[in-house]
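Asker: pasting the structure only:
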């Protein structure tokens, strides 16, 4: 039960961090491309890759990995919002922006995970 509550707390902290970063970016970004969600998901992917490598190389234990990835990053990242934004862009006939957002939302986070794994495996 303790781990469950800690994951919930970490998820809440991740959601608050996402809200704060999202709000900050949206204050100055006023274009069709959903930059705030994109940046949040890139940061989350980079962190997830780093955490996965740290766990793989036993730099962190499973509990720490679980709290950070399932908890904090689970609350911080927002793939469902990205999909909703793609649908909204398509509905408003901003097809080029929607297609670009679709591609970048899939490709760049994958690359960020790989880069994160590289960072997390330095020295091993």
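Answerer: Noted; the coordinates are in hand. Bear in mind that the values here come from a model prediction, so they are computed numbers and not experimental data. Numbers count the residues shown, from 1 in each chain.

Asker: drop to CA atoms for contacts and neighbour counts, all remaining ones
Answerer: Noted.

Asker: could you look up the next helix or strand downstream of the one helix or strand residue 39 maps to?
Answerer: Assigned by DSSP states H and E, residue 39 belongs to helix 35-56. Following helix 35-56 in sequence order, the next helix or strand is helix 62-66 (DSSP H and E).

Asker: buried residues, that next one. List them.
Answerer: 65, 66 (16 or more other Cα atoms under 10 Å).

Asker: packing partners of the helix holding residue 39?
Answerer: Counting contacts by 3 or more Cα pairs under 8 Å, 6 or more residues apart in numbering; DSSP states H and E, helix 35-56 is packed against helix 2-28, helix 62-66, helix 79-91, helix 95-120.

Asker: reformat those helices as JSON lines; add distance to residue 38.
Answerer: As requested, those are exported to JSON lines (distance: least, Cα to Cα, whole Å):
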{"stretch": "helix 2-28", "distance to residue 38": "10"}
{"stretch": "helix 62-66", "distance to residue 38": "23"}
{"stretch": "helix 79-91", "distance to residue 38": "7"}
{"stretch": "helix 95-120", "distance to residue 38": "7"}
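
Asker: next, the one to line up against it:
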């Protein structure tokens, strides 16, 4: 039961952080491209890689704490469903170049960020 509560608490925090960061990015860079979602997903991927190494491989962390960070907070923080909707909206608006750029940037940068996070975690 404690693990479920940890996930719920992490999810609540992650979703609020996602909203705040995404809104801030859109405020600075505009809404012509889904920059907010891209930034959140890349940051979330970096943190997922880093925290996976730290919490699973390096530290003796309780399962509930790992669940809080990896499943709850980062699961709610990253936004694949939002990415999908924004990409589809770009496609339906005839913005095929922007849609393709969003897919390529999101996949490449998020995989790269997760790998970087894992590499950073192994350096600690």
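Answerer: Alright, I've got the coordinates. Keep in mind that what you see is a predicted model, and the values were worked out from it rather than measured.

Asker: that older thread, can you tell which of the helices and strands packed on helix 35-56 of structure 1 is closest to residue 72 of structure 1?
Answerer: Residue 72 of structure 1 sits nearest to helix 2-28 of all the helices and strands packed on helix 35-56 of structure 1, at 4.3 Å, using Cα to Cα.

Asker: structure 2: matching residues for the closest one?
Answerer: Mapped onto structure 2 using TM-score structural alignment, helix 2-28 of structure 1 covers residues 2-28.

Asker: the matching stretch vs structure 1 - mean distance after superposition?
Answerer: Comparison of stretch 2-28 of structure 2 with structure 1 after fitting gives an average deviation of 1.0 Å (mean Cα distance after the TM-score superposition for structure 1).

Asker: ok, now stretch 96-114 of structure 2?
Answerer: Counting by mean Cα distance after the TM-score superposition for structure 1, stretch 96-114 of structure 2 comes out at 0.6 Å.

Asker: need the contact partners of stretch 76-88 of structure 2.
Answerer: 10-12, 14-18, 34, 37-38, 40-41, 44-45, 99-100, 102-103 (Cα atoms under 8 Å, 6 or more residues apart in numbering).

Asker: run the chain-centre distance for that stretch.
Answerer: 10 Å (Cα atoms, centre = their mean, to the nearest Å).

Asker: ok, stretch 14-34 of structure 2 next?
Answerer: 12 Å.

Asker: buried set for that stretch?
Answerer: Neighbour-count burial for stretch 14-34 of structure 2 flags 14, 15, 17, 18, 21, 22, 23, 25, 26, 33, 34 (criterion: 16+ other Cα under 10 Å).
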